[in-house]
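Trainee: next comes the sequence, and after it the predicted model I'd like to discuss.
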Amino acid sequence: MTVRSTLPATRRSVLAGSAAAAALAGTRPTPAGARPRRPPGRPAGRTNVVVVSIDDLGWDELGCYGNDFNETPEIDRLAAEGTRFTQAYAAAPLCSPTRAALVTGRYPGRTGITDFLRPESAASDSFLDPRGASVADVLARRGYTSGLIGKWHLTETYSGDYRRRPGNPYAHGFDDVRVSEELYIGDGDYQHPYFFMPAQPAREPGEYLTDRLAAEVEDFVATHREEPFFLHVSNYAVHTALVAKPDLLARFEAKPGAGSPGRRPLLAAMLASVDEQVGRIRRAVERHGLARDTLLLVTSDNGGQNRPANAPLRGGKGELLEGGIRVPLVAWGPGLVRAGAESDHVTSTVDVLPTAAELAGLPAPGGVDGTSLVPTLTGRGRQRTREATYWAYPHLIGGTLPHAAVRVGDDKLLMWLGDRRVELYDVAIDPGESRDLAAERPQVAARLTAMLTAHLAELDLYPGPPSQAAGRERRVVTETFDGGLGEHRLAPVPATAAPADVTVEGSRLVVSSAGAAHLLAIAPVGPRGDEFVVQLDPGPLPTAGPGAPRERTLVAGVAKDGDNYLLLRYRHDLRRVGWDLRVGGRLEVGGAEPTAALDGVVDLDHPAARIALVVRGASAAAYADPRGEGWRFLFRLDTAGALDLRRDDVRRDYRYAVGARVSGTTVALDGYRAWER
């Protein structure tokens, strides 16, 4: 780890170092020419921490990171007067898990938030569990007031009293919460009235949301200036649907090169408003005599969404490639933070909590994954470095498959969770991750693979593959239809639909229809515990003939009837895998996690091919074995908000089920197996 100062060793920089050391000891000298003194009622030795998060900001969008199109003079000033980190990472490639990491100091996989949270119709009904210690809880022990101004996005519940919603910021110890979303934010909204905050009155006519957050920060600092505080200023900008002030937009549209890759006037105009906000925050801190009592951090929740703008880094938002997780981080604090410094210390969002704790004179609570950045910020003491930094994203987003990553030193290993294929990069000499070194450095790849595998096992993010161990599983059903349908009950989907034609030929269940039909064969037994497997053995699946594709879909899972089921499906004509969840006749698709369909990844043409749904409580995982050579993880699904199979009263109504969906064609399957783990 290297910290390089770009300023000479002047009396100013020496005083800054001594002031930082005094701050950690509980005293702070007052330098000559200081701005107004600390408010008289304010306790000494407890540094404020203000974290400004910019939504979806790419690693090089700021002027101080080399961008020559965007204009960020206020943040650039903070970098010149403070420390700029060149190896800073978001804890996840998407917003919600990174925010969970900031609040808890723990990797997202430990918090239960590994994907962005959907609106209330999402099946999982996820939220950040308030039973764990938060940064607000920790700092409250030293009399801190904690505030949130802006985006929270750590619950999927958007109705009822705000303070009663599961995982709301007040439940995590935040005392002063302002301008936080009442409804799901969707693509965002930046001009009052805000559709996701219908009850939020404007402070001034036609206000712009980024400016509103700045005004709230000014009020917050004035209100809490005599007590130590932690404040997360969580911007909604520059996320997805870009909307800028017309005058700023016109200014950037007129700049040379506007519209070429990486030179986006809309984003530049929105970022200019955020930059103005940061300047207002700094001036508010200075105006109340708190500059030498405050650490101000400016960063992003994940990498930029626009891939060309992330160059030379590869990838972007939603990926664990550098473009998806490397972010800017600027630290400012006169008398605390080294001025004009640049640090290549590897940081993560999880470091915010232990840093704030140390500045408050507290040890970090047990179980956090972060390390305090105070030694790097102050230039005093020895900076502790993590042995490894981890990421895990076991979901699908766009065309990106579930994957995980680990960085040790300059080596970074990516693992694709489906087939456990790995890629190894030296991100110091190859930040664009263009040269895979896994074959050239097999020992390094093996060591990092073992570390990442152990970390994933510790996180226990999703049910494991459907392998069986003698004596450890109870076989419930092994059905090959040799004796016909037996006691299976046929149920059309939905329950009011016309049934398909069903026959048993040899030992195969055959489903056909001249039109479109969906039919389930529901077994007489179902799971007695909340950990079980349903494995489908399709047998030969011929592709449809010439002309338009005709649907051949096989399904397996659990069902109550044609209106209530959880099924893994495989559509052979499109080589598409997905899931179907229907409760009370309603097909759960709004906010579906992780996806409605995974195309072109699995082909079950081989006679030994298998597919399986593995359930553990409210979490399900899809696996495929295309050639009888071993199971591949496909995706994870949370169902608690719609179907919670942890509950005995729910589970007792469900039975194992298989079936088919056809459209003017015929499909057959060999049989299925289902067992409890």
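Mentor: That came in fine, so what should we check first? All figures in this text were calculated on a predicted structure; none of them were measured in a lab.

Trainee: only C-alpha atoms for contact and neighbour calcs from this point on.
Mentor: Noted.

Trainee: the stretch 251-400 of the chain: helices as residue ranges?
Mentor: Taking DSSP state H, counting those that start in this stretch as the test, the helices found in the stretch 251-400 of the chain are 265-287, 307-310, 322-325, 352-359, 374-378.

Trainee: out of these, deepest packed?
Mentor: Ranked by mean neighbour count, those are led by helix 322-325 with a mean of 29 (mean count of other C-alpha atoms under 10 Å).

Trainee: tell me who's in contact with the nearest residue to Y190 once chain neighbours are set aside.
Mentor: Setting aside the residues directly before and after it, Y190 is nearest to L209 in space (C-alpha to C-alpha, 6 or more residues apart in numbering), at 4.9 Å. If you count contacts by C-alpha atoms under 8 Å, 6 or more residues apart in numbering, L209 has them with D189, Y190, Q191, H192.

Trainee: could you check how far the last one is from V14?
Mentor: Relative to V14, H192 is positioned 47 Å away (C-alpha to C-alpha, to the nearest Å).

Trainee: what does T453 give?
Mentor: Taking C-alpha to C-alpha as the measure, T453 falls 45 Å from V14.

Trainee: mind checking which of these two has more residues around it?
Mentor: Using other C-alpha atoms under 10 Å, the more surrounded residue of T453 and V14 is T453, with 18 against 12.

Trainee: hang on, the more buried one in a helix?
Mentor: Yes. Applying DSSP: H, G, I helix; E, B strand; the rest coil, one finds T453 inside a helix.

Trainee: start and end of stretch 430-444, how far apart?
Mentor: 16 Å.

Trainee: what about it, distance to the chain center?
Mentor: Remark: stretch 430-444 is offset 26 Å from the chain centroid, using C-alpha atoms, centre = their mean, to the nearest Å.

Trainee: then stretch 440-451?
Mentor: 26 Å.

Trainee: before we move on, back to that, out of the contacts of L209, flag the one nearest to T503.
Mentor: Closest approach between those and T503, by C-alpha to C-alpha: D189, at 54.8 Å.

Trainee: ok, structure two:
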Amino acid sequence: MKQFALILYKTKFHPFLLFPLFVICTLSTEARAAAKPNVIVIYADDLGYGDLACFGHPTIKTPHLDQMAAEGMKFTQFYSAAPVCTPSRAALLTGRYPIRSGMCSDKRRVLFPDSGGGLQASEVTLAEALKETGYKTACVGKWHLGHLPQFLPTSHGFDSYFGIPYSNDMDRVAERKLRRKIFLKPKVEYWNVPLMRNQEVIERPADQTTITKRYTKEAIKFIKGNQKQPFYLYLAHSMPHVPLFRSKALEDTSRRGLYGDVIEEIDWSVGQILQTLKDQGLDQNTIVWFSSDNGPWLIFNEQGGSAGLLREGKGSTWEGGMREPTLAWWPGHISSGSVTHELGSTMDIFTTSIQLAGGKVPSDRVVDGVDLSSVLLGTGESPRKEMAFYRGTKLMAFRKGPWKAHFITKPAYGREPFKEHHPPVLYHLEHDPSEKYDVAKANPEVIKSIKAAAEKHQQSIKPVPSQLEIPLKK
């Protein structure tokens, strides 16, 4: 506006003659802003496909997530790239299947406090890609991609970090004789999980009864303090991964019990984030994603969630292990109340965000994420037509179109051996999302097509050492 006034003064032109110039300047500013939307990714831990009211849960109340769905888009066929924490988070942040980065293993499914490995510096994270285009970045919450300094968020493109470095059930100090009883009535002192700010431990054990509220406060502080440039916020909640904790105000408020209390506090947190964006006038220039790293941890019974009509849960490559309840919110861009049945993956958040920011998707490596802008904006179909389902380094199943073939099956947990299938078991997921009815015999050509696609995918895989198997040096 100051530049416009200066032109008006020096030229002595009538204001109405310069009105078109004013419009052009204003529109170009808005266009630049729209070209670099803020990006927020809210990531739950072990949330099931059926755990939200807007995805069908009958007793858990999620009014803010329901409103997010009503104002945005609900994805019904959206996948994580792995059925457990570490590999799924690596895939989210790099847009690549974890087998490409060494962030998976057949011996140790995730990283532990005694692990010496982590996400390598050679990987390009979404934070690093967005920083190159002028974004401020912050990670709040659970990391689980390596707890040593060289692997922490601040070494991977994030300007700041506030959260726990791995799962909230690690660093257990409770007596072993208590076994799983500690999850029935969890106490903060049963675990010695550190809470960190950047690379410094600021609290140990982390008070998990207040952690969701503190994550939310930290996220809001970042949003309010970074409005002069585009920003990327990765808010990764520690829960509903067991042990389950919620703040005092939420105790015994849900009909679903402790688990419901936890989900309803996460819902409250989402409401706080969206309201802050609206209050700050940032809502129409901010895309918010909500999803989960994997399905519900069913072996914990009532302490675990629900995959709804989907089969199995966390740890498995059945639909309940990797299909996630996912929402996208971007007022003024995404049509309110949209429901899409197009395929998507958490890896696609990487590619889509970079494209929306006008950045460059890495071209020196295979990136598995695709650009979902056409789906979000209602201009076309999803470029994703296939999905690979890995358990560690094993390709267990492969989806092409509506068809999913399982080459190998195994329950999520337990000692039951891997079972190979010749021919593969086959399900039409749009007819049978619960994977109940094997239709392999009637569809040999479909199996042939899926096998060819899976083989082509595997040819693109170059083996790298597993970071999960590196011991911590003492």
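Mentor: Here it is on my side, so go on. Nothing here was measured: the structure is a model prediction, and the numbers come from that model.

Trainee: can you pull the TM-score for these?
Mentor: In this superposition the chains share a TM-score of 0.79, using TM-score structural alignment, normalised by the length of the second structure; 409 aligned residues with a C-alpha RMSD of 3.1 Å.

Trainee: in the contacts of L209 of the first structure, which residue is surrounded by the most others?
Mentor: Greatest neighbour count in the contacts of L209 of the first structure, by other C-alpha under 10 Å, goes to Y190: 22 neighbours.

Trainee: neighbours of the alignment partner in the first structure of V361 of the second structure, how many?
Mentor: In the first structure, V361 of the second structure lines up with A364, judged by TM-score structural alignment. A364 of the first structure has 21 neighbours, counted by other C-alpha under 10 Å.

Trainee: could you measure from A364 of the first structure over to L353 of the first structure?
Mentor: For A364 of the first structure, the distance to L353 of the first structure - C-alpha to C-alpha - is 7 Å.

Trainee: P240 of the second structure maps to what in the first structure?
Mentor: Checking TM-score structural alignment: P240 of the second structure goes with V238.

Trainee: what do we get in the first structure for G344 of the second structure?
Mentor: Mapped onto the first structure by TM-score structural alignment, G344 of the second structure lines up with T347.

Trainee: excluding chain neighbours, what is closest to the match of V361 of the second structure?
Mentor: P354 (5.0 Å).

Trainee: before we move on, what about T145 of the first structure?
Mentor: Once flanking residues are discounted, T145 of the first structure sits nearest to F229: 4.7 Å by C-alpha to C-alpha, 6+ apart.

Trainee: now which residue in the second structure aligns to the one you found?
Mentor: Correspondence of F229 of the first structure to the second structure, assessed by TM-score structural alignment: F231.

Trainee: right, and H172 of the first structure touches S134 too?
Mentor: Yes. If you go by C-alpha atoms under 8 Å, H172 of the first structure and S134 touch, sitting 6.1 Å apart.

Trainee: kindly reformat the helices of the stretch 251-400 of the first structure as CSV and extend each row with distance to A622 of the first structure.
Mentor: Below are these laid out as CSV (distance: least, C-alpha to C-alpha, whole Å):
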stretch, distance to A622 of the first structure
helix 265-287, 38
helix 307-310, 29
helix 322-325, 25
helix 352-359, 35
helix 374-378, 43
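
Trainee: ok, which of the ones you listed comes nearest G641 of the first structure?
Mentor: Closest approach to G641 of the first structure among the helices of the stretch 251-400 of the first structure (C-alpha to C-alpha): helix 322-325, 29.0 Å.

Trainee: what range in the second structure does that closest one sit on?
Mentor: Per TM-score structural alignment, the counterpart of helix 322-325 of the first structure in the second structure is residues 319-322.

Trainee: how near is D267 of the second structure to K142 of the second structure?
Mentor: 17 Å.

Trainee: also F222 of the second structure?
Mentor: Computed as C-alpha to C-alpha, the F222 of the second structure to K142 of the second structure distance reads 17 Å.

Trainee: higher neighbour count, these two?
Mentor: Using other C-alpha under 10 Å, the more surrounded residue of F222 of the second structure and K142 is K142, with 27 against 20.

Trainee: how about the more buried one, what's its partner in the first structure?
Mentor: Taking TM-score structural alignment, the alignment pairs K142 of the second structure with K151 from the first structure.

Trainee: that match and H239 touch, don't they?
Mentor: No. Taking contacts as C-alpha under 8 Å, K151 of the first structure lies outside contact range of H239: 11.3 Å.

Trainee: re the thing from before, neighbour count: H172 and S134 of the first structure, which is higher?
Mentor: The neighbour count for H172 of the first structure versus S134, taken as other C-alpha under 10 Å, is higher for S134 (24 against 21).

Trainee: and L248 of the first structure, helix, strand or coil?
Mentor: L248 of the first structure - assigned by three-state DSSP - is helix.
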